[in-house]
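> here is a sequence together with a model predicted from it:
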Amino acid sequence: MSDVLERKVLEPDPGMIKSLGAHHTLESAVADLIDNSVDAGADRVLVRFDTEGGHPVGLHVADNGRGMDGRQADEAMRLGRQRNYGTAEQGHFGIGLKAASFSHADTITVCTTPAAAERHGRRLRRGDVERDYGCDVLDPASIRPDALLARVGGATGTVVSWSDTHFPRAGGTGLGNWLDDARTRLGQHLGLTYHRLIESGRVRIEIEVFDRERDRAGIPEPVAAIDPLGFAASAVPGYPRTLVAQLGADRVGLGCHIVPPRSSGPNYRLYGRDGADFQGFFIYRHDRLLQAGGWNQVVTADRTRALARVVIDDYPALAGHVRLNPEKKGIVFSHDLQGAIARAASFPEYLAAAETVFTESRKRQHKRRPVAEPSKGLHEEVRRVIRAEIPLRAEEGPVEIRWDALPAGRFFELDREGRTIYLNKRYRPMLTGGATGLSDAPLVKTLLFLLTEDHFKGQQWGPRDKDLLEVWDAVLAAAVRAEHAYREGNRR
C-alpha cells in the first residue's frame, strides 16, 4: 500500500538566479567560460577587460572554436541543461556559463559564428531571468564579433560578453591597482589551471585591456603555464612514484612527489603564497586542474608536509567516489576514498619521507638579506614575488619609482627623504614602447630597484655611497644613449 496521494512537478522559481554563482571568484568564473572554449575545440582564447574613463566596465572571452548554431545557442543559455558530455569535455553541470557570468555581471551576451556569414546572438538580463527566465534573440545583422574573433584568428568561434558588471568603480590609483591585481591573479589562476594544455600547445590564452574611449587595446599578455610539479630534480631517490588506492574494482593512482627543498619559484609559491599552503592532492580532469592542494581529510595539513604533493590523474576512477562543486574549485572525497588512500601501501612511508626532507632542509636553511618594501611604480606581479621571496625591512617605509623631468644626461636620482627613485622621463617612450602606465617598464624599474634599494637603509649617505650612485648613473645614462642609438639605427 502506497502512502502517496499524488505527484506534482514543481518548476523552479526563476528567483533562484539571485544566488547563482555566489561562490565564484573572478578567476574561477573566467576559467569556467574557458572550459566551454576548450570543449568547442578552440586553441586560442582572449580575455579582454573593457575600460571607460579608467574604470573597468566589461569583460569578453573570445575563442576560435567551432561556434554554435541557433539551437545550440539556445541550449547554452538554458539553466541546468542536461546532456551527455564527451569523455574529454570540461563541462559538468550545465550551469557554468550562466553562474560564472551572473557572478560578476547583470547582462550576458553571447555572439557565435559556426560558419562563414552565419551569426547567432543571445542575451540574458538578470531582471528578465529573475522574472520569467526570458532570453533575447539578437538580430544577426546587429552582431559584430568579427573584431574579437580576428584577435584569436578565428573564422568561427564564440564571444561571451559581460556588461553591467560588478567591478569596482572607485576613482584614483586604487582602481588601477585593482585592475593590475585582477590581471595578475587571473593570469596566475589560468596558468595553473590549464598548464598542461598551455605547455602542450593545445591552447594559447591571452589577457588584454581595451580602452573604449581611445578605441585601442593594450598589448595582450600571454598566460604562462605554471606547473606545480615542474621542478628540475626530485628531493628523494625513488620519487616521484605511483601508489594505488583500491576501492572495489576501482584503482586510483596516486602520483607521489616530494618537492625539492628551498624551492621558491612560482611553481612552488602558487598565487604568491607560501608553498606549504599547497601540500596535498592535485587533481586533474582531462588535463584541467580541479584542485591545487589540500588533503581532503585523508590526513591533516602540517608544516612538515610542505613538500608533499600528490597527483591524481585518473578522474573516471575517482568520479564515483567524489563530489565536485559547481565552481570546479573543490572536491569532496567519500569516506571510502579517504580510507582507501590512507591505507594505500607505502603511503605513510611517503609522508614520512617528505617530512624528513623538510625537517633536514630547515636545519641547513640560510636567511635571505631583507630588502626595502616596493611600492607604487613597480608592477604588482613583481611586488608580489618580492614580498613572497624576500623578507622586507618592516621598520622602514616603502620605496616608490616614478618618472620625472631630470637634467639632461642623468638616468636616475634617489630622493632619500621621500623614499622615491626617479627615472628620467625623456627616456620613457623608448623604454616602454609608448605603452605607458603606473607600472610600465617593469624590467628596467625592477633592476633599478634591486640595484638601489639598499641605499634607503640607515640615516644618511656617506661619500662612498654618493660616489657609487654617481658611477651607476653615469654608466646607465651611457647605456640608455647607446640603446637609443641602436634602435634609431635599426629603423633606418
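On my side now, so go ahead. Numbering: from 1, shown residues only.
> make it CA atoms for all contacts and neighbour counts henceforth
Will do.
> just give me the neighbour total for L186.
L186 has 22 neighbouring residues, counting by other Cα atoms under 10 Å.
> helix or strand: which one has it?
Using DSSP states H and E, L186 falls within helix 173-193.
> could you do Q72 as well?
Under the criterion of DSSP H and E, Q72 resides in helix 70-77.
> gap between the helix or strand that comes right after that helix and the chain center?
Using DSSP H and E, the helix or strand that follows helix 70-77 towards the C-terminus is helix 96-102. Put simply, helix 96-102 sits 18 Å off its chain's centre (Cα atoms, centre = their mean, to the nearest Å).
> rewinding a little: give the buried residues for the helix holding Q72.
Within helix 70-77, the residues scored as buried using 16 or more other Cα atoms under 10 Å are G70, A73, D74, A76, M77.
> show me what that helix is packed against.
Counting contacts by 3 or more Cα pairs under 8 Å, 6 or more residues apart in numbering; DSSP states H and E, helix 70-77 is packed against helix 96-102, strand 118-125.
> so which of these gets nearest A276?
Of all those, helix 96-102 sits nearest to A276, with 29.2 Å by Cα to Cα.
> take a look at this one as well, against the first:
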Amino acid sequence: MNKMLTSEKNTDAVSEKEMDNSDVILLPDPERIIEGLRDTGYTFNTAVADIIDNSLAADATKVDVIINRDPKNGVTIYVADNGTGMDAEGLRNAMKYGSNKRENAASLGKFGLGLKTASTAFCRCLSVVSRGNGDSKVRKVQWDLDYVAQKNEWCLKVPVVTEDELELLDETADGGTGTLVVWEKVDRLLKQYIKEGNEIKALKRTVDDLRFHISMVYQRFLDPEDDRERTVQISVDGIPVEAWDPFCLKEEMTQLVANEKIDVDIDDERPSSFTVRAFVTPRAEEFSTPEARKNARGSNNDMQGFYVYRENRLIHSGDWFGMFSKEPHGSLLRVEFSFDHTLDDAFNVDIKKSRIILNEAIFDYLKNEFLPAPRRAADERYRKGEKKEVAKKGKDAHDASNKNIDSKADELDGGVKTNITGKDEVELTNDRGTFRHKITIRSQEKDGQTRIIPVDSLDDGLLWRPCIVDGDKAVELNQSHPYYQKVYYPVLSRNVMVTGMDSLLWALGLAELATVDDRTADQYEELRYRVSRTLKKLVADLPDPDIGRDDEQ
C-alpha cells in the first residue's frame, strides 16, 4: 500500500488560528489551488524545457526525454538525467509548491514552482524518482491530483519504484546519481481523435516541434564548440538533439553589424550588464548549401527579432518587444540579447522564464540608437535579393505582351516615324512635325523582346519610359519601382493581367511619341515623374509580396 506525506489533518475548509489577538491563518483549498496552478500559461515545449532546466541545475551532463504512447494508457512522458539527484528530504522539498531557494542564484531554476506547475499543466500524476549522493537507495514521491482532490489535503504519495522506472533512470545515470521525472494521466497534450492514425501523426508533429525547441533553447549547452557553457547531451526518444544557431555564425555571408555591452546600475553594490549583438543572416540563395539554408530557416519572416538569453539559456525569441512589426524587409535581422541572473528583477523574468519586460530607458536605447543601423543593413541586403528575384521571375513574364503588341504595332503607330541620328537621339516625325528628340536607344537583348523591356531601374524612380529597340517603339519598365513589385510581381505568371498592364504603359509611350515636340518634351517627362511618384505612394500600404521566401520553411 502506498505511503504518503500529508499536512496536519484539518476538518475545516478554512483553518483559523488566532495570532496576537488579531491575525488568522487561512489555509488554501488544496484541490482548487492545485487545479488552478495547472493554468499558468505553459506550452508543451516550455513545460518540458522547465524540467530540463532542473536537470541542468543539478549539474547533469546527460538528459533523455522519452515520449511513450500506449493505445490503452495514453501518453506517458519521462525525463531522466545523471545530475546530483536527491535524498528523501530533497525530494520532499522539490515537490513542495514554493520549494526552498536554491543556493546558486544563477541556477536555471528560479521560483521553486516550475517542476510542479510545468508538469501538471499537462498531466494529473507527477512522479519524481531519484538517487542521491548519500546512498544508493532510489526513492520516489508522487503528486496525484485526483488523490489530492479525494482527500482534500496536500497528500504527497510515496509509492514503490517500478522496475521500468529504475531501468530508465539507470540507463541515463549509468547506475550513479540522477533523477527521473514521470508524467502520467497526460490529459492536455493531444485532443481526442476518431482515427488512431491521426493521433499518431499529431504526436509526431508534437515531438518534432519539441526537438527543435530544445535545439534552440539549449543551443549553447548542446554545441561542443560553444565555450560559454558546459556541453550537455540531450536526446528525444533516443535521437540526440543538435544545437540550432539562430545567427548562422558558421555561414560566411552572416554579418555582425552591431555589438554593445551595456552597463546597468541595479544598486551601488551590484553593477551588472547585458550584451546585445545584431546579425544580418544570408539571403536564401547566399547560404553555403540548400541544407544549411533549410536548417537555418533562412528568410523566414517569423524568425526575425530578439533572441533573449538568461544564463545562456534562451527564454524568448522572434519578436521586437513591440518596437516594430514583422515585415519581410526585416526578415534577415536577428538580435542576441544576453544577461545573467543579477538582472532578473530588473527585467521582470516570469515564472516560466519565457519573457522579459524592458524598462523605458533600455527600450528607447535599443529602438532609437542601437537598431537603426542594423535594420538598414538588413533591409539593404533583403532588397538586393529582392531585385534579383524580381528580375529572374520577370525575365520571361512579358513575352506574351511583346508578341501581342508587336503583332498590332504597325497599325497603331499613327504615322509616327523615327530615324536614329546619334547616341540616344532620333529624328522624330509625328502630328507636330519633324524634329530632333532625345530618347534611349537599345538593342534587343532577348529574342522577341522589342516592345516591353524590363530593366533593373530607371533614373528619378520612373515606372516607365519610352525607348527605341532595334528601330521599334518600346517602353522600359522599372522592376525596382514599388508598383512593379507590389502589383506586377504577384501576377507575373498570369499572362492576361500582365499583358493588360503592359499594353497600357506601351500605349502611353506611343501616345507620347505621337504628340511630343520641343516645347512639350519636358512636360511629358514631368508627367511620367509625377505619375510614378503618385503610384509609389498609392501602393505604399499594399502588402509586400512573398519575394525570395524560402519555400522549404
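Good, I have the coordinates. Predicted model, so just to flag it, every value in this text is computed and none were measured.
> work out the TM-score between the chains.
Taking TM-score structural alignment, normalised by the length of structure 1 as the basis, the two superposed chains have a TM-score of 0.64; 351 aligned residues with a Cα RMSD of 3.0 Å.
> hmm, back to that, dump the helices and strands packed on helix 70-77 of structure 1 to CSV, plus mean neighbour count and distance to S263 of structure 1.
Putting these into CSV (neighbours: other Cα atoms under 10 Å; distance: least, Cα to Cα, whole Å) gives the following:
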stretch, mean neighbour count, distance to S263 of structure 1
helix 96-102, 25, 34
strand 118-125, 22, 47
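> out of the ones you listed, which gets nearest to P429 of structure 1?
Nearest of the helices and strands packed on helix 70-77 of structure 1 to P429 of structure 1, taken as Cα to Cα: helix 96-102 at 37.8 Å.
> now that closest one: which residue numbers in structure 2?
Mapping helix 96-102 of structure 1 onto structure 2 (TM-score structural alignment) gives residues 114-120.
> quick one: the matching stretch to structure 1 mean distance?
Mean deviation of stretch 114-120 of structure 2 relative to structure 1 after superposition (mean Cα distance after the TM-score superposition for structure 1): 0.8 Å.
> ok, and what's touching that stretch?
37-38, 40, 42, 46-48, 50-51, 54, 94-95, 97, 126, 183, 351-352 (Cα atoms under 8 Å, 6 or more residues apart in numbering).
> which of these fall in helices?
T46, A47, V48, D50, I51, N54, A94, M95 (DSSP state H).
> if I look at the last one, how far off is G112 of structure 2?
Distance, M95 of structure 2 to G112 of structure 2, using Cα to Cα, to the nearest Å: 9 Å.
> can you check the fourth one too?
Separation of D50 of structure 2 from G112 of structure 2 (Cα to Cα): 11 Å.
> out of the two, which sits in the more crowded spot?
Applying other Cα under 10 Å to D50 of structure 2 and G112 shows that D50 carries more neighbours, namely 25 against 19.
> spatially nearest residue to that one, not counting backbone neighbours?
With sequence-adjacent residues excluded and distances taken as Cα to Cα, 6 or more residues apart in numbering, D50 of structure 2 is closest to G114, at 6.1 Å.
> just checking, V332 of structure 1 touches L324?
Yes - using Cα atoms under 8 Å, V332 of structure 1 is in contact with L324, at 6.6 Å.
> surely F167 of structure 1 touches V57?
Yes - under the criterion of Cα under 8 Å, F167 of structure 1 makes contact with V57 at 6.8 Å.
> of those two, which one has the most company?
Using other Cα under 10 Å as the criterion, F167 of structure 1 and V57 rank with V57 on top: 20 against 17.
> now do the buried residues in the top strand by length along structure 1.
The strand spanning the most residues in structure 1, taking DSSP state E as the definition, is strand 105-115. Across strand 105-115 of structure 1, burial judged by 16+ other Cα under 10 Å covers A105, D106, T107, I108, T109, V110, C111, T112, T113, P114.
> mind putting those into TSV with distance to D473 of structure 1?
Formatted as TSV, the buried residues of strand 105-115 of structure 1 follow (distance: Cα to Cα, whole Å):
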residue	distance to D473 of structure 1
A105	49
D106	52
T107	53
I108	53
T109	53
V110	54
C111	54
T112	55
T113	56
P114	58
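> nearest to L186 of structure 1, of those?
In terms of Cα to Cα, no member of those lies closer to L186 of structure 1 than A105, at 16.9 Å.
> please, which helix or strand holds K466 of structure 1?
Assigned by DSSP H and E, K466 of structure 1 belongs to helix 463-491.
> typo on my end, L149 of structure 1
helix 146-151.
> nearest residue to the aligned residue in structure 2 for Y194 of structure 1 other than its sequence neighbours?
Aligning on TM-score structural alignment places Y194 of structure 1 opposite Y218 in structure 2. Closest residue in space to Y218 of structure 2, ignoring its immediate chain neighbours: R313 at 5.7 Å, by Cα to Cα, 6+ apart.
> and the one you found, what's its match in structure 1?
Counting by TM-score structural alignment, R313 of structure 2 corresponds to R288 in structure 1.
> what span of structure 2 lines up against the helix or strand hosting V311 of structure 1?
Assigned by DSSP H and E, V311 of structure 1 belongs to strand 308-312. Counting by TM-score structural alignment, strand 308-312 of structure 1 lines up with residues 333-337 of structure 2.
> average offset between that stretch and structure 1?
Looks like 1.2 Å for stretch 333-337 of structure 2 (mean Cα distance after the TM-score superposition for structure 1).
> still on that earlier bit, quick one, the longest strand of structure 1 and strand 118-125 angle?
If you take axes from the mean of the first three to the mean of the last three Cα atoms, to 10 degrees, strand 105-115 of structure 1 sits at 170 degrees to strand 118-125.
> who are the packing partners of strand 105-115 of structure 1?
Strand 105-115 of structure 1 packs on helix 96-102, strand 118-125, helix 126-132, strand 157-165, going by 3+ Cα pairs under 8 Å, 6+ apart.
> let's have those in JSON lines, adding distance to R48 of structure 1.
Listed next are these as JSON lines, based on distance: least, Cα to Cα, whole Å:
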{"stretch": "helix 96-102", "distance to R48 of structure 1": "14"}
{"stretch": "strand 118-125", "distance to R48 of structure 1": "19"}
{"stretch": "helix 126-132", "distance to R48 of structure 1": "22"}
{"stretch": "strand 157-165", "distance to R48 of structure 1": "9"}
